[in-house]
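Q: Okay, structure incoming, though there's no sequence with it:
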């Protein structure tokens, strides 16, 4: 199934992660490389091969390589302790391991052939390898699960099992190549099989969550939003964290299917999810590893709050039976044990024939069934309900846990006489509690016992809390009476570090928060949270509370790196500047005058100087190849204008002489239609473009509605061009992406007779404008102003680029543009230059641009303007309006640095700007108060910006659209260079490549430059980029080909 998509859509994106992006062709090439290595090592079809790697494209390529070689995949978690790793290697009898380089050393001395996991670079030279034939009964993978006897058991899953699963899921999920799924589970958890194989089997895109994202609900939601994820599988504990996020519904609008599995889905949680995200289907799934991931599915409805959420009906190829002790069906509504039959039932347990015979049984009718140990009953409508366990197996954070395996590991400690393990708490707060008794005359040291367990068991099997007892309570049968076990004490447990009381107020606040979450009386500043009873979900709750308490953007990963009160407080202090959380806009009082935002106010006053200027308008058109309904288009635009007050706002001078916003009620939008079908076909497009330029050239009166012009040119029944012209007061680059997303969704919904799936906006642009004024009066604004004042102290006001004509005394703002494409291969290498250092492609290009400016001006100290979207708050991400802010990057090229050194300087300077991005540029000009000069901007004359705001793959219903940007032949500065990485704008579109269609607009003042001069400058920039990527270790003077010195020095 995967190889069919390799052949049909080789360049479509298959896997995306922080480590890189692979197309279907490249992923197949990686698999071929790994298969060739395995065959060369003597691995034969049917032999078991371990994959020992972190989740990412390379890991997935390794898994596919194992399968291509006809071998059987065995996942090995990098977090496994040595004892667990040793057991799996020995018990499985694996023939070889594919391991990441950093992990391979852990396998030394085990007498096992080890080959490296191939990376993306290996794909380029990989040979074509024919996939080994595999019969329906041949094994595909073996996954080890917790064993009730204390010994993990490997579940053998066959080709027929997997094929049935994928066919059933394709139907249930309605999977297509346009879907985007996300991989968040450990790949030793059987749900990962579906997360990896399903999207690749249907040509979809798979996003692999980064290690620091997988435990952090907020970061996962951000990834869903960033990549446009449509299908997300998660355990109920994670689902609960997700719906608790304030902007969950806003950020997850791309989701069409959410999946809950591996644990009981609380009905209230299902109801809440569907209430917040009514457009998204929520499936409750059930299925043990022994039945190949999924057996039953239930599509939830909002009435589930009234009772248990069913686990539903069998998927295609599966059957479920509720039986009594004699394997006979129980009566309707009666509770019995759940047995599973059909094509998903696994082959058995690896090398465990007795256990296989015990759990995989044949009923009186001759059906082969898997005995789950789960209890259930059929409802009147035939849906299955889960009713708990028939044995002691526990469900903990999505894992099926056999207490016996943990108890055996505890009793292997020579100081432990007996042990019992159970759970306490509910939902995300469930913890594993170990009750232990010492040997005669012995003493149990809990810290040492914790360390013993760490060395023996993986993280999800380690008890969170330890209770030492003289003896365990026994029932009449002589077995441990679990109900008589006491609740863990609230006193601080025995730890390996002495108690140290919290000192300053910050430590006291964090300690109190942790103690309250863990249910303890006290927490010391050096106490490890995980030794106190925390696990990953509780750690997330700690960070969530600390974020709220300190109003800071602290990542979840910090609690794993610094799991003590002292560690968290030290991190908060060290990162105070970078993590200070600014309170975002809230609905403002509308009874008085509403001010303009500060960028709007700046444009207002500039407009007074040049009243008829069109420099502050923006224009684009959609080239639509298909039918367009004017009525549906107008209905769609009506809805957008209703949602966004700013699109029905005028701007007038108030009684105090300052501009004000006046918000008007919604009025129907009329789209002007210009029918060109009567003109000769070959000139219609030329006529439309000529007419567009006439419309664009008309200035706006900001005191009159509308401040947009939306004109539809009809060239034929199936060819239209939609012109979109907006004043900058109601537009910026980010807003265009919002407008396109909403227009596409509204048109789709209204053309189908429905309502668009767009969440209501929590704030409007007017609220943002009021908030900005209030923020400017606060302490954070003062801190940021201090940064800018010091950063720009002593900066030169003019960058002396050679011009073709003398600078006029007053700028006319007349301009033109040179379009320069950046070759895809070059842009990929530019992006790669930043990877090892954390610099983005934009930072790398900015560094090269400063080199170009040095080449032309001779200056080593220069100030270049950059722009920022200024959408820090989730509440403003879906607003249309002029929120863009400018910053000044002061570039230091002194000392003839190598490119690597310069890249570091520029990266740090850019990060400094982002940390202080809230301070409005107009106020920066006002406070610095440079000497005014109508001939040039006194702070900068050159700008370099990056327009990567997300823009969807546009269409209006059945009419796909290409977006084209028009020029208005104006220039705000001497030189304004804009990088437009169209591939990155389309990052949420399956098959898009970030290096595709990168354009540079070199907008220049025709007062100063000839077109040929700017074209030569643009060509020299491309040539300089090539020199840099070929020789990044060379110095500035070597790369620009001239002495990198300031001639004025």
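A: Arrived safely. These numbers were taken from a predicted model, which means no experiment stands behind them.

Q: going forward, measure contacts and count neighbours with C-alpha atoms only.
A: Noted.

Q: Doesn't residue 226 lie inside a helix?
A: Yes: under DSSP: H, G, I helix; E, B strand; the rest coil, residue 226 falls within a helix.

Q: Which positions in the helix or strand hosting residue 544 come out as buried?
A: Following DSSP states H and E, one finds residue 544 within helix 536-550. Neighbour-count burial for helix 536-550, with 16 or more other Cα atoms under 10 Å as criterion, is recorded at 536, 537, 538, 539, 540, 541, 542, 543, 544, 546, 547, 550.

Q: Take this one as well and set it beside the first:
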């Protein structure tokens, strides 16, 4: 051992840190007086078992001793005080015979610890006892195990490399390998999935024999490393860690130790350099490496590496059970309209729906919906039919949806803002028996009969206020929502009544929903978040506030609605919430919110710390929910605490009661905690099918061969955590989310390529500001044969919903491709708009100058006749421009941005307003 090199050790303070020391830590870094070497206290704003805490420990352990001041002790003591009351003591100094710093810390630990409940004396933790050891100090993992009879030292390297390949998702490895008494050598080998076990073992053996003395250069094709040091006895405490190599998500460095067996084969034990990976993960890797070694040596030598099992059946069952939450005991059954009628009978005069200045009671909603159902039956609607509903958000829309269900049919919501071509496709694909819509271009719905809500109400004016007698069971379709499809056409997910009932059965107890709650209905009925908003409220006895369209576009008006209506439950996408959050930071209001639920897109938990400063967790609970249309809105729930926010947690929580989730590999095999794969959902929320898409249904809704359980393959990347929670890590394919809408980039590309002037097209997700969800946008790149990018974008806007229209269209001579012929995203130039100057023009020349300045601050160079939506504008950007103009004392709201769509039109409107003229003077 090199006794001249200082080492660091980490000791967990027994019990909880003494309150006196916690108070000192709360004010930052402080030196404590005492008879020990100088002791520093550092506050760590995260729990002891969190990743930020682990990173802080690792950083402190790797700092070294430095040059002590004259007369100071040749040791450094740092106390890390965590948010949850736990604490660690880092001691850096010269090593003693045990490889630990030669500093007696027993008395110090006793002084730092609070009273021990059992009267036990605190003692320092030793590296060999499973305590947290210092940087460079190996820690044993699991128990020693006998080596397979035919195992070689190279097989140990192969097993370790294969396991780390599973975690890194990368089939190349670099290995630092040494046999007992031999100098260390470096080897590089592959763990390609299609390679046979025999070929893999031979390749690793050859690589270790021909290894180099120095490590090979890091390359993208060899992005992780494992140290396999085959030695007699524990590895040296002063051995150099592999910190100079690129690290993987696993961040784990392993060694294996051979010890003589008692009359049998040698025994092996995996070790880890502590601080490089969470302990649970290191233990799991060691067990998988042991299992992989046995499979490589004693298993079928002809099978490909992809068939090598990662664990036995018992461990597989444990992993699956980890992601399953049992159904609640009081699960609902029956149809959605029956559940609503139960609420109406229990409290007929309770307020159900508020739409501006009008409020309907539960009895009134039930009576109107029943009459509508009779009217639809008179028009020929029967059980199992599908009825299109294409109406703006209003109380009447809710009554219509309920009427469709009472008539025994399933509703198909369509957004009136969608282009006629998309409405026509949905109408034909769904085979609609009837469409309830206001006056519009009749060609959008083809030959299908269309009736307005007023005409339907007039037709059913004399009908009874009791619903028609229909036979609708819990597995009958309740609604069909169309989502983006990679084939260029949307696809309809068929959701039965029982799914929604089970969703609310599983969550009402979690969140305490009931008659005292007031909810907002903010989202389009064609977006499945609305299912949760409407039925989550009305089937638990709450009052639902219809948020008018223009109010959804004005954060100030929306916040005022929350205050005036004393809203208690708010459901939002993170992008939409950003605007409310900014307003509250500037000037907090008297909100009655007790629950904020996020869904629709990924949440950056870090942003919630400032929200908690204004609205503490004790008064307003924040929940992040992950879900998919095909699994009935929500799958998991994670309460977001300040600790979660400080830790930048990506957890979406555990499955809600009755739902099940796992992470699977390309063969649909469950993956253990820590390995990234595809999220698969099972349990109570799965859709019946994709309407008229049997091949797609078969590809995405699959059966677990071992259990017979039905699974939905989400296409999302994720990772299971050891406590049963999940992390959502984005999309596997080309699907993205923009402002809560799930979008297949291939659908947009297909629409672009249908344009006669487009020879080739690509669409990517861009984001001007990585920390601002509102800046997310779709950027298109096209190769043209005539025409111009504005014409291409305008044509796409006639076939795609507003949120799917590319914000920019950049013309290229050819799309850049990789050597494999795929789009090379890294070589795409900046979007054309971003090349423009990003400066705002000052307010020197009246309204037009001010308006152009605001638009240019968002879009770059803008002409006075440029259309807001042609530039890539959306509701969030409209809010920002309107706010900038109000800051310049011009009376512009989001409504004006939508009505006057060019800078010149908006300026003329302002010039015609005497108040605007005087304000700008």
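A: The structure has been received and is ready for your questions. Just so we're clear, the structure is a prediction, and the values are computed from it rather than from any experiment.

Q: What is the nearest of the buried residues of helix 536-550 of the first structure to residue 687 of the first structure?
A: residue 547 (57.2 Å; Cα to Cα).

Q: so what corresponds to the closest one in the second structure?
A: By TM-score structural alignment, residue 547 of the first structure lines up with residue 886 in the second structure.

Q: next helix or strand past the helix holding residue 544 of the first structure?
A: Per DSSP H and E, the helix or strand that comes after helix 536-550 of the first structure is helix 557-561.

Q: List the buried residues of that following helix.
A: Buried, per 16+ other Cα under 10 Å, within helix 557-561 of the first structure: 557, 558, 559, 560.

Q: Quick one: map the last one onto the second structure.
A: In the superposition onto the second structure, residue 560 of the first structure corresponds to residue 898 when matched by TM-score structural alignment.

Q: any chance you could map the strands in the stretch 101-250 of the first structure?
A: For the stretch 101-250 of the first structure, the strands defined by DSSP state E, counting those that start in this stretch occupy 114-116, 139-145, 153-158, 180-183, 205-208, 231-234.

Q: In the second structure, what stretch matches the last one?
A: Right, the one you point to is strand 231-234 of the first structure. Using TM-score structural alignment, strand 231-234 of the first structure pairs with 569-572 in the second structure.

Q: tell me, stretch 963-983 of the first structure lands on which residues of the second structure?
A: The aligned range for stretch 963-983 of the first structure is empty, by TM-score structural alignment.

Q: Can you get me the start-to-end distance on that stretch?
A: 13 Å (Cα to Cα, to the nearest Å).

Q: again, but for stretch 802-814 of the second structure
A: Taking Cα to Cα as the criterion, the two ends of stretch 802-814 of the second structure lie 27 Å apart.

Q: equivalent range in the first structure for it?
A: Stretch 802-814 of the second structure maps onto residues 459-471 of the first structure, going by TM-score structural alignment.

Q: Give me the residues contacting that stretch.
A: With Cα atoms under 8 Å, 6 or more residues apart in numbering as the contact definition, stretch 459-471 of the first structure has outside contacts at 79-80, 396, 399, 401, 406, 421, 431-438, 444, 446, 453-454, 488, 530-535.

Q: which of those residues are buried?
A: 80, 396, 399, 401, 406, 421, 431-438, 444, 446, 453-454, 488, 530-535.

Q: In strands, which of these fall?
A: 396, 399, 401, 421, 431, 432, 433, 434, 435, 436, 437, 438 (DSSP state E).

Q: And the third one, what's its match in the second structure?
A: Residue pairing (TM-score structural alignment): residue 401 of the first structure is matched to residue 743 of the second structure.

Q: So that match sits against residue 749, correct?
A: No: Residue 743 of the second structure lies out of contact with residue 749 (Cα atoms under 8 Å); the separation is 11.3 Å.

Q: what about the aligned residue in the first structure for residue 380 of the second structure, how many residues close to it?
A: Under the alignment (TM-score structural alignment), residue 380 of the second structure pairs with residue 42 in the first structure. Burial of residue 42 of the first structure is recorded as 11 neighbouring residues (other Cα atoms under 10 Å).

Q: Make sure I have this right: residue 42 of the first structure is in a helix.
A: No: going by three-state DSSP, the assignment for residue 42 of the first structure is coil, not a helix.

Q: Check the alignment and tell me where residue 358 of the second structure lands in the first structure.
A: With TM-score structural alignment as the criterion, residue 358 of the second structure matches residue 20.

Q: what comes up buried for the match of stretch 802-814 of the second structure?
A: 460, 461, 462, 463, 464, 465, 466, 467, 468, 469.

Q: What's the separation between the first one and residue 241 of the first structure?
A: The spacing between residue 460 of the first structure and residue 241 of the first structure, counted by Cα to Cα, is 19 Å.

Q: re earlier: pipe the strands of the stretch 101-250 of the first structure into CSV and attach distance to residue 721 of the first structure and mean neighbour count per row.
A: Output for the strands of the stretch 101-250 of the first structure, formatted as CSV (distance: least, Cα to Cα, whole Å; neighbours: other Cα atoms under 10 Å):
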stretch, distance to residue 721 of the first structure, mean neighbour count
strand 114-116, 53, 20
strand 139-145, 52, 24
strand 153-158, 54, 25
strand 180-183, 30, 27
strand 205-208, 31, 28
strand 231-234, 34, 22
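
Q: okay if I get those as JSON lines plus distance to residue 887 of the first structure?
A: Output for the strands of the stretch 101-250 of the first structure, formatted as JSON lines (distance: least, Cα to Cα, whole Å):
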{"stretch": "strand 114-116", "distance to residue 887 of the first structure": "45"}
{"stretch": "strand 139-145", "distance to residue 887 of the first structure": "53"}
{"stretch": "strand 153-158", "distance to residue 887 of the first structure": "57"}
{"stretch": "strand 180-183", "distance to residue 887 of the first structure": "35"}
{"stretch": "strand 205-208", "distance to residue 887 of the first structure": "33"}
{"stretch": "strand 231-234", "distance to residue 887 of the first structure": "38"}
